[in-house]
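J.: predicted model and sequence below, questions to follow.
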Amino acid sequence: MDATRANTTVRTTCAYCGVGCGVLATPRADGSVDIAGDPEHPANFGRLCSKGSALGETLGLDGRLLHPRVGGRRVSWDAATELVAERFAHAIAEHGPNSVALYVSGQLLTEDYFVANKLMKGFIGSANIDTNSRLCMASAVAGHRRAFGADIVPGTYEDFEQADLVVLVGSNLAWCHPVLHQRLMAARDRIGTRLVVIDPRRTATAVDADLHLAIEPGSDVALFNGLFAYMSEVGAVDTGFVAAHTCGLEQALAEASGHVADVARLTGLDPSDVQAFFELFARTEKVVTAFSQGVNQSVSGTDKVNSIINCHLISGRIGKPGMGPFSVTGQPNAMGGREVGGLATQLAAHMDLEAAADRERLGRFWQTRSVADRPGLKAVDLFEAVRDGRIKALWIMATNPVASMPDADLVREALKACPFVVVSDILPDTDTAKCADVLLPAAGWGEKDGTVTNSERLISRQRAFLDLPGEARPDWWIITQIARRMGFTAAFPYSKPADIFAEHAALSSFENDGGRAFDIGGLAALDAAGYHELAPARWPFRRDASAQTRFGGDGRFFTPDGRARFVATPVAGPAREPRYPMVLNTGRVRDHWHTMTRTGRSPRLSRHIAEPFVEIHPLDAAQAGIGPADLVRVESPLGQIVVRALVAATQRQGTVFVPMHWNGQTASDARVDSLVIADTDPVSGQPALKSGRVRIARFPARWYGFAVTRSSPRTQDCDYWALARARAGYCAELAGLADPASWRDLFASLLGFTLAEDDVHALHDVQSGHHRLAAFSGDRLLGALFVAREPVAASRSFLAAALTERFETPQDRLALLAGRPRGDVPDTGALVCSCFEIGTNQIEALVRAGGAKSVDDVGAKLKAGTNCGSCRAEIRRIIHARSLENAN
């Protein structure tokens, strides 16, 4: 590390969700980085979630891609960029510009995104550039454009704190956007905000709700159509606003039914709950309706968005403090990508790809005659075109579609069949990188410099505080080099991110008389120093310095006539598949992110949930003969995965939940998106990743195992495995369909070396099928393996910690094989609070002793729940369970 960076605190922005929290990063001389929330950042005011606070643990160079590779062989940057430029140019010359494509990511910085879109849409002349943001918020974009004429989020985070009612739809805010959730909870304590959660699962967010509507999956349109009609019937209409500033009300109402009994039947809800929700919404003026992936990731996602917006338009509750529809994005720069035209259906700066005047304007600004004149292939269609040979060269940046796309195995087949695949990433061994002809080492978080835009339109700086390792380079630099080698040197003169941002800002105000919502022309004149010091700024940020915090409150929209549109939203019937009777719901867990290429590096984050799982209602589990902690086959028409059973009454009967994070490097077979059919919303092209049809069966394991190892275990002899990082090594959950010839040989295979007789301590109970082995080198544990006929009962936290301990006597070594600490050594239990590493047993002991009767009491004694707050629901559940136990 450059000595000048050590101990210098840098203001930057978190690498994870769309909340866009400010971070203070302080690199130390020993290579570590201290992470803290930025108390001056308006998104988080110093708070960080468990993932954000652990960012420093994810920054090591272990496994990093540090040099360009072609065919697995290290090459120079000149050779790599020349080859990419040559192969792309050749495909274009032979087959036309639409024979090449880029697939990019909401984890790129805005400057990276801008240059990529300029190259494809402005100079190659194809709109075949789409983004993984298609998977998370394309339906929100389409809904906004249909209703408002532009992709605008009308409100800000402050509205959550000013509302009297917040409705969360398809959003587990407590786990997926914890800092924003805690802002909401603080406001609730202060002003009594009511909370309604609409979600098939009883999530950590639903636990905090005044009313939880556990709707039938996919029935959101029926619910909001009913609310829309109900508001019209009871007179909860802002007639002045509707008459002056909207159109299409009658047509939209004709599609809606407000009969409570009908809505209850379509949604699977109790009629009294439907009535209570309708009455609460209708009589409350200050309402925010926030929605996320549970709305967007659907074959009717755009209609779901518009059904929500309709309810706000009819009541005039939009663009004013404490009221409005609010799309909460999943990625750190999904909004920034939208600003630069990141989707295949957009142009930069909110210009319309299908409008000749906008294409001509952009061409004049960029001084090109090659602006794409028709929409490109959306993500699902793009990979289908790769598979059938229409795409001859594909460049993937900062994303892992072989794990994250629907029908993920088809995506892998497509990449293997593609004549030329380039991947820019920080790791060489992701499921996607393994399919690449060329690997380009990209800069990671902490090494790159630019801007991101969060869900409330707030532009923040992401600043570098680490040196570029090896030959890694920023994405904008890589794209610029290849653009120049393709002959576009004059159009790509950039030497630093500030150059790109200045062009981006200038384009936003170019011939923009207020007809385009996105305008940051007031930032176009920033010099390098001004760009470096740029404080968070919300758009629009116009040259005339006119301020506009919210959109729509003044009744002005971006449609041709300036009126907002009501949109008729028909109710679609539920999909039925008798062979696959259960509805699959996919999503996130609290402490992991996307496909775990970053969070999977943190031992602390892996402790909360260390293994892929399927959450099943007890009655469904009993019917399938599945017990707690059994392994389960989850099968769809596309294939199957094997994951751990989590039997929980919080899951809706007839449905199962499987998280999206595990990939080919962290589990044997747990890529849940390989089960999801690639059905898409007909308007947005967003795939229905949240749901599918599956059946479940118990995985007939002959034996179960748990191992800790100092180095990454070799799991080729196991039929099931899942890996998680530990402080000094790895934890592995294992299983097999048949006993190995020798448990000692299996153990040696896991460790990857031959075991000397004196280095191994073992206990075998052949009759019960219990086997325990531990290997030592001197007084250090090399690894341990615990095997049983049933899921292994051993303290995971104790055994993982043993990798850091010294075992100086034979008695100490044999004691390890008990699988749990001695009576005088406390076992913290399963992790609950990642921020302060507080376990279940610690909280339970405090409650049993009478030291805590509330979540705040636990926080005062143990600190648990006092940082990001995402564990508060779990703490509350523990307190409730122990209180019942004490009462009995």
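T.: Thanks, I have it.
J.: only C-alpha atoms from now on, for both contacts and neighbour counts.
T.: Will do.
J.: which residues touch the closest residue to L468 other than its chain neighbours?
T.: Spatial nearest neighbour of L468, chain neighbours left out: E447 (5.7 Å); criterion: CA to CA, 6 or more residues apart in numbering. E447 makes contact with 463-468, according to CA atoms under 8 Å, 6 or more residues apart in numbering.
J.: can you pick the most crowded of those residues?
T.: If you count neighbours using other CA atoms under 10 Å, the busiest of the contacts of E447 is F465, which has 24 neighbours.
J.: thought it was touching L24?
T.: No - the criterion here is CA atoms under 8 Å, and F465 misses it with L24 at 10.0 Å.
J.: residues that sit against both of these two, list them.
T.: V10.
J.: and the strands in the stretch 251-400 of the chain?
T.: With DSSP state E, counting those that start in this stretch as the criterion, the stretch 251-400 of the chain has strands at 287-291, 324-327, 393-397.
J.: burial check on G664, number of neighbours?
T.: The number of residues packed near G664 is 17, by other CA under 10 Å.
J.: so it, which of the three states?
T.: coil (DSSP: H, G, I helix; E, B strand; the rest coil).
J.: dump the residue contacts of the closest residue to R463 other than its chain neighbours.
T.: Once flanking residues are discounted, R463 sits nearest to D449: 4.7 Å by CA to CA, 6+ apart. By CA under 8 Å, 6+ apart, the residues touching D449 are 109, 461-464, 497.
J.: adding another structure so you can compare the two:
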Amino acid sequence: MAETKSTCCYCGVGCGVVIEHEAGRITGVRGDPDHPANFGRLCTKGSTLHLSAAPDTLIARALYPALRTDRNAGRERVSWDTALDTAAERFAAIIAEHGPDAVAVYGAGQLLTEDYYVFNKLVKGLIGTNNLDTNSRLCMSSAVAGYKLSLGADAPPCSYEDIAHSHALFITGSNTAFAHPIAFRRIEDARKARPGMKLVVVDPRRTDTAEAADLHLPLLPGTDIALYNAMLHVMLWEGWVNRDYIEAHTEGFDAVKKAVREYTPAMAATLCGLEKKAIEQAAEIFATAPATMSMYCQGLNQYSFGTHNNSALINLHLATGQIGRPGAGPFSLTGQPNAMGGREVGGLANLLSAHRDMANPEHRAEVAALWGVDDVPAQPGKSAVEMFNGLRSGEIKAIWIACTNPAQSMPDQALIHEALAKAEFVVVQEAFGHTETCAYADLLLPATTWGEKDGTVTNSERAISRVRAAVSAPGEARHDWAIVVDFARRLGIHMGKADLAARMFPYTTPESIWNEHRESTRSRDLDITGLSYSLLENAGPQQWPFPEGADAGKVRLYEDGVFPTPSGKARFVLTEHRITAESPSARYPLHLNTGRLRDQWHGMSRTGLVARLYSHEPEPMLHMHKDDMERRGLASGDLVQVKSKRGDVVLKVLESATLRPGQTFVPMHWGGNTMGGQGVNVLLPSAFDPYSKQPELKHAAVQVEKYKAGKALVAMRRSEPDANGELHPNPLELMDRLRRWLPHFPYASLTLAGRNAPVVVLKAQGDELAPQLMEALDRDLALDDPTKVLSYQDTRRDVAKRALVEGDSLAAVRLAGETRAADWLADMMVQGHSAAAVRPWLLAPLTQPPAGQSARGKVICNCFDVAEEDIATAFRNGETLDALQARTRCGTNCGSCVPELKRLAQASKH
């Protein structure tokens, strides 16, 4: 067995991993003990990365180029030459007829820095348009704009090691325990080492992060600015501001001081739905702690005033001098593994390489000289929402989508699907061929992914890490940068710029690209001219800036109080409370908040391949306060129809104590590939921030009603591993077949259950279970042979059961009409219980599980498969948390479940 050090491909914590591989296959993964981001720790997602690269997952991969020549027909396999020549011809023709702004590229924060760089050069240098944007627009652009507006540059001033030096930590707009678990482990370590450290959490929900807080401020959605302005009001009243720092290192304070006079704690308490004393307490903690650090993410960014959310928080740091010192400063948590690297190379429609401003003629001239072109366009391109609006209107004719899934992740999904359907030519460059966006691809180009790629990424603390390939790419998949370089050269020929394209794209390795990017940063705030691939490989990850001649990168910025603004001073930004893009009304009376789950990531194109990652929350559930549920006659597990102004979805509802009345929550990961309709984001508005262009993906106004229509259906199929560990039938192939049934039902959920022998589970409910649909579904499940199938039918009671027994195991089940025993049956299949235990139930009119038997329920510890009911029973029986962990090992590996274990232990005492 061989080992290769690389970097995790999920969130922006940027954890180091050691990939174990043998005979061209990835066989395991563990945390890299030498990596400064995680020191060997991994969360549930990172620790299962190898399972997302198991042999059976190849069925989900895009393995060869495929072209659709007729919109009414499917794609056919073609050679790379045919694929890229066709793309070059189509793009060149559109550019020649309609101009360069008629084409666009939409990329991702999962691309490596080298991939980003060549895409940026292709679009802004060779084609001559700024229509290049990425899904970083959806998560980090308000943080970018906030840093630039307040501090002068997109440069997070803090490092992870500041957590250990902080005396007060403010987490706002982030469920860090779920979204950035390894960063949260560091917070837990810091509080254990220094019990006096205060944790304040600002979040509408009482999340696992909020449960751990000394002070939780459950503000109403979108009222952050009112809260921060009121905190500054208190600081001024009590004399807690640092006037020496304000005078020496900032500007614009007087205007902000005047504005926040109106934001008394009493006034803000009304706006925010908080207690006045809690606001005053938060202000005191923030201002009087020796060192205060804030950490924030989508809860600040994903609003139509997200930039000012960020700046209002940064105002507090500037007013108290809580910046540029160990343990102090505003720290934006990056959502994706390389959103930071993309920002470094100018990978958004309004940015240029190395933090240069598009509006600055000198900066444009510097980039043009570096690239060897006459100029780069001055007009900002279309941002994500604008890009798809342009695609729908016909202003943009062709789009190239790389490493992202806008048909799941963008807001207002009905608009996105319409835009993709109307586009003249859609190229999708993707590792996974099953995403919602791939369905719209006229040309599908197979790309490499984690474990196969080579390059660099930059994490939240500005640390650049090497990404290394452990295995070769499957099929005909190629590296993203190589696809772009090959296409650029061919496009140059068709545009009459063959010599220019050849000079601009001479690259044969990712290192040659990175070296050019490195040179572009010389004398810039992110100068990395002192770095090299060799240094990163020998010395490990390094933080920027790291200029030529330096011995190390900067652990924290602005220690000298000098900022990259014309005056050298940080700016106080005048921010005023604004209401959300949508407010609750008589028709849409409830707030809908969105967020992340612990065990899923983004649109689940990778985590959705791993059965055990569904066990914590297997399908999207609408979390709701019990009062709102009682008012609507709802109980946990009921189906509800959730409607906004743009669309609707049917989900199960879950009673939750984390929300106040009038609020609901739904995770954002599910799209049309795993649920009925077009996915959760069909509900969200496309309104965006005027500064950052980031859409308000965090909030919508909705109505919720009980969904009563239709008959229930559950279909399940178990897979067994062979001697080589490969699963039969392939569960992902089966999921792909079952996806075609999702549009037939208003409510549908397609998921995986179990671990070593996963079970594919389709749950649905609709107006009618047509006989021909049932027959086709039975064929998919191998339930169509009456000589091998156990069957029970009760027409009067509208109950139908069908099961396949292979050997002594229950291999497949289909229930129609009555499905109350579905979860129990799934557990029986997952655990491999003898079919004899189920046979009496299958052949009887019983619909509920047999007396005394029930499903295990939610799995809390994924590492050691420990379920919630088992944990709760142990606590009820007097077992301590330490004893439980010693017996079951839960929470002793990745630690992601520790906050939930503590919460369950605490709940058992009441």
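T.: Yes, it's here. Since the model is a prediction, treat every value here as computed from it, not as a measurement.
J.: any idea what the TM-score comes out to?
T.: With the length set by TM-score structural alignment, normalised by the length of the first structure, the two chains reach a TM-score of 0.93; 865 aligned residues with a CA RMSD of 2.4 Å.
J.: identify the residue of the second structure aligned to the residue nearest to R463 of the first structure.
T.: Residue pairing (TM-score structural alignment): D449 of the first structure is matched to D454 of the second structure.
J.: repeat that for R671 of the first structure.
T.: In the second structure, R671 of the first structure lands on G679 (TM-score structural alignment).
J.: alignment lookup: V428 of the second structure to the first structure.
T.: So V428 of the second structure corresponds to V423, using TM-score structural alignment.
J.: you'd agree its match is up against P401?
T.: No - contact criterion CA under 8 Å: V423 of the first structure and P401 do not qualify, at 11.0 Å.
J.: which of those two has more neighbours?
T.: A direct count of neighbours by other CA under 10 Å for V423 of the first structure and P401 places V423 higher, at 28 against 25.
J.: just list the residues touching the more buried one, thanks.
T.: V423 of the first structure touches 395-398, 432-433, 436, 438-440, counting by CA under 8 Å, 6+ apart.
J.: which residues touch the longest helix that the first structure contains?
T.: Ranked by residue count, the top helix of the first structure under DSSP state H comes out as helix 77-95. Contact with helix 77-95 of the first structure is made by 68-70, 97-100, 392-393, 420, 422, 438, 440, 478, 481-483, 485-486, as judged by CA under 8 Å, 6+ apart.
J.: and the match of R671 of the first structure, how close does it get to R61 of the second structure?
T.: G679 of the second structure sits 22 Å away from R61 of the second structure, going by CA to CA, to the nearest Å.
J.: who has more neighbours, these two?
T.: In this view G679 of the second structure and R61 are compared by other CA under 10 Å, and G679 has more residues nearby, 27 against 22.
J.: what lines up with N389 of the second structure in the first structure?
T.: Taking TM-score structural alignment for the superposition, N389 of the second structure sits opposite E384 in the first structure.
J.: for the closest residue to that match other than its chain neighbours, what are its contacts?
T.: Leaving aside its chain neighbours, E384 of the first structure sits nearest to A414 (7.3 Å; criterion: CA to CA, 6+ apart). When contacts are counted by CA under 8 Å, 6+ apart, A414 of the first structure touches 383-384, 386-388.
J.: drop anything exposed from the residues you listed.
T.: Using 16 or more other CA atoms under 10 Å as the burial test, the contacts of A414 of the first structure include 383-384, 386-387 as buried.
J.: which of those residues lies closest to S546 of the first structure?
T.: The nearest member of these to S546 of the first structure, counting by CA to CA, is F383 at 43.3 Å.
J.: which residues sit in contact with the closest one?
T.: Contact partners of F383 of the first structure, counting by CA under 8 Å, 6+ apart, are 411, 414.
J.: repeat that for 10 Å
T.: Counting by CA atoms under 10 Å, 6 or more residues apart in numbering, F383 of the first structure touches 101, 103, 377, 389-391, 394, 401, 405, 410-415, 418.
J.: between those residues, which is nearest G600 of the first structure?
T.: Nearest member of the contacts of F383 of the first structure to G600 of the first structure, counting by CA to CA, is P401, at 17.3 Å.
J.: burial of the corresponding residue of the first structure for C8 of the second structure, as a residue count?
T.: With TM-score structural alignment as the criterion, the equivalent of C8 of the second structure in the first structure is C14. Neighbourhood size, C14 of the first structure [other CA under 10 Å]: 25.
J.: how far away is C14 of the first structure from Q462 of the first structure?
T.: Counting by CA to CA - C14 of the first structure and Q462 of the first structure are separated by 8 Å.
J.: now W703 of the first structure
T.: 48 Å.
J.: these two: which has the busier surroundings?
T.: Taking other CA under 10 Å, W703 of the first structure and Q462 do not tie; Q462 has more neighbours (24 against 21).
J.: what do we get in the second structure for that one?
T.: For Q462 of the first structure, the residue aligned by TM-score structural alignment is V467.
J.: count the neighbours of the spatially closest residue to its match that is not a sequence neighbour for me.
T.: With sequence-adjacent residues excluded and distances taken as CA to CA, 6+ apart, V467 of the second structure is closest to S6, at 4.6 Å. Using other CA under 10 Å, S6 of the second structure has 26 neighbouring residues.
J.: by how much does the strand or helix carrying S6 of the second structure deviate from the first structure on average?
T.: Assigned by DSSP states H and E, S6 of the second structure belongs to strand 2-7. Once fitted to the first structure, strand 2-7 of the second structure is off its aligned match by 0.7 Å on average (mean CA distance after the TM-score superposition for the first structure).
J.: show me what that strand is packed against.
T.: strand 16-22, strand 25-31, strand 455-458, strand 463-467 (3 or more CA pairs under 10 Å, 6 or more residues apart in numbering; DSSP states H and E).
J.: got the angle for the helix or strand following the last one vs helix 80-98?
T.: The helix or strand immediately downstream of strand 463-467 of the second structure is helix 480-494, counting by DSSP H and E. An angle of 50 degrees separates the directions of helix 480-494 of the second structure and helix 80-98 when computed by axes from the mean of the first three to the mean of the last three CA atoms, to 10 degrees.
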